[in-house]
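> This is the structure alone, sequence omitted:
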């Protein structure tokens, strides 16, 4: 989806995971390992804020707003027509972009973009290379959420951004998880439920 900590307000980071597939209902192969959807934890910032500074933000921050700003669902015939011989990789990605970080006003806001996408696994003798397969999802569900916190007291810019990177992901994920479940049912996509992040 649409990350480098050195960029002040640019995309913060991206993470994802891939796994094999197991046979699911309706003849399609779906991944039944819920933990396989859990994205790998991104590396910590090079200069993490002090525990004291970060804890001040955690203690005073109040969730001001959280809502979806957009979503998109796409599927290709290849996903539904693959049959028993089909083999897919399931992926979960997220990306955070800070859009407001005002220490004087004690507020921070960001856009969280979440995406689940399914790709055909390259097999021996296949004309598709792995990179070509990865670049062409046969099914994808995306959603973007705006999340904002205010009433932050004595928080540095770095501490507030670090807070958003950690807490913003956890706050928006349940909304995306429910959204994926709804689309999954409507589209009869037979995707496994996304896990609960801990």
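Thanks, I have it. All values derive from a computational prediction rather than experimental measurement.
> going forward, measure contacts between C-alpha atoms and count neighbours the same way
Noted.
> wait, doesn't residue 120 sit right on residue 132?
No. Using Cα atoms under 8 Å, residue 120 makes no contact with residue 132, being 9.6 Å away.
> Looking at the two, which is more packed in?
Using other Cα atoms under 10 Å, the more surrounded residue of residue 120 and residue 132 is residue 120, with 23 against 13.
> ok, residue 181 - how many residues close by?
17.
> Oops, could you answer that again for residue 167 instead?
Residue 167, neighbours per other Cα under 10 Å, totals 12.
> in this structure, which spans are strands?
11-15, 22-23, 29-30, 62-75, 88-102, 107-120, 139-150 (DSSP state E).
> Would you reformat the ones you listed as TSV and include distance to residue 177?
Below are the strands of the chain laid out as TSV (distance: least, Cα to Cα, whole Å):
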stretch	distance to residue 177
strand 11-15	16
strand 22-23	21
strand 29-30	17
strand 62-75	13
strand 88-102	11
strand 107-120	9
strand 139-150	10
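> A further structure is provided below for comparison with the first:
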């Protein structure tokens, strides 16, 4: 039976999340257009011990955003994500697919860099992750390496904060 794989980390910018105005963010969400998702780098390795071991080992998925930008003139938000699927046996990676994807959005709304890049970070991972899952499955197949299908990921929407009114 295949072991369930769960992502080890999430994309989050907890320090600045309080600065996000939900009205601005949601106006971006209504008008943003996904221009492209592109694989820009990939590295694959499999050790002989992957095939010769009866141990299940630890399966993992890691992802992070490594760079984001917004060009106000062209209205294009860009975010680069690094994703990795791996298997460890005795604390040594015996299988690894590490890739970088870039996601481009055209944002046809007046907004600042903070809101544009927050949108690109939050939705860009959702846009590129299916391509990464396919890339890992294809690469593992070419290597004749049996690994479970990677899990899906989910993300919560940005919600307006409920303002509490204090009466004196």
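Looks like it came in fine. This is a predicted model, so every value here is computed, not measured.
> For the two chains, what TM-score is obtained?
Scored against TM-score structural alignment, normalised by the length of the second structure, the superposed chains reach a TM-score of 0.81; 152 aligned residues with a Cα RMSD of 1.8 Å.
> Between the strands of the first structure, which one is closest to residue 42 of the first structure.
Among the strands of the first structure, the nearest to residue 42 of the first structure by Cα to Cα is strand 11-15 (6.4 Å).
> what's the closest one aligned against in the second structure?
With TM-score structural alignment applied, strand 11-15 of the first structure matches no range in the second structure.
> what is the orientation angle of that strand with strand 88-102?
Angular relation of strand 11-15 of the first structure and strand 88-102 on a 0 to 180 degree scale: 160 degrees, by axes from the mean of the first three to the mean of the last three Cα atoms, to 10 degrees.
> Show me what strand 11-15 of the first structure packs onto, helices and strands only.
strand 88-102 (3 or more Cα pairs under 8 Å, 6 or more residues apart in numbering; DSSP states H and E).
> can you tell me the mean distance of the strand it packs on from the second structure after alignment?
On superposition with the second structure, the mean distance recorded for strand 88-102 of the first structure (mean Cα distance after the TM-score superposition for the first structure) is 1.6 Å.
> Need the counterpart of residue 25 of the second structure in the first structure.
By TM-score structural alignment, residue 25 of the second structure lines up with residue 54.
> Report how many residues lie close to its match.
20.
> That one contacts residue 164, doesn't it?
No. Residue 54 of the first structure lies out of contact with residue 164 (Cα under 8 Å); the separation is 10.7 Å.
> So for residue 142 of the first structure, what's the nearest residue that isn't a sequence neighbour?
Nearest residue to residue 142 of the first structure, sequence neighbours excluded (Cα to Cα, 6 or more residues apart in numbering): residue 115, at 4.3 Å.
> Tell me how far the one you found lies from residue 48 of the first structure.
27 Å (Cα to Cα, to the nearest Å).
> Neighbour count: the two, which is higher?
The neighbour comparison of residue 115 of the first structure against residue 48 (other Cα under 10 Å) goes to residue 115, with 22 against 11.
> dump the residue contacts of the more buried one.
Residues in contact with residue 115 of the first structure (Cα atoms under 8 Å, 6 or more residues apart in numbering) are 1, 92, 93, 94, 140, 141, 142, 143.
> what does residue 103 of the second structure give?
Going by Cα under 8 Å, 6+ apart, the list of residues near residue 103 of the second structure reads 34, 35, 36, 37, 38, 78, 79, 80, 120, 124, 127, 128.
> Counterpart of the third one over in the first structure?
By that I understand residue 36 of the second structure. Match for residue 36 of the second structure (TM-score structural alignment): residue 65.
> Correct me if wrong: its match contacts residue 146.
Yes. In this structure, residue 65 of the first structure is within contact of residue 146 by Cα under 8 Å, at 7.4 Å.
> So which of these two has more stuff around it?
Neighbours per residue, other Cα under 10 Å: of residue 65 of the first structure and residue 146, the larger number sits with residue 146, 21 against 12.
> aligned partner of the more buried one in the second structure?
Aligned counterpart of residue 146 of the first structure in the second structure: residue 102 (TM-score structural alignment).
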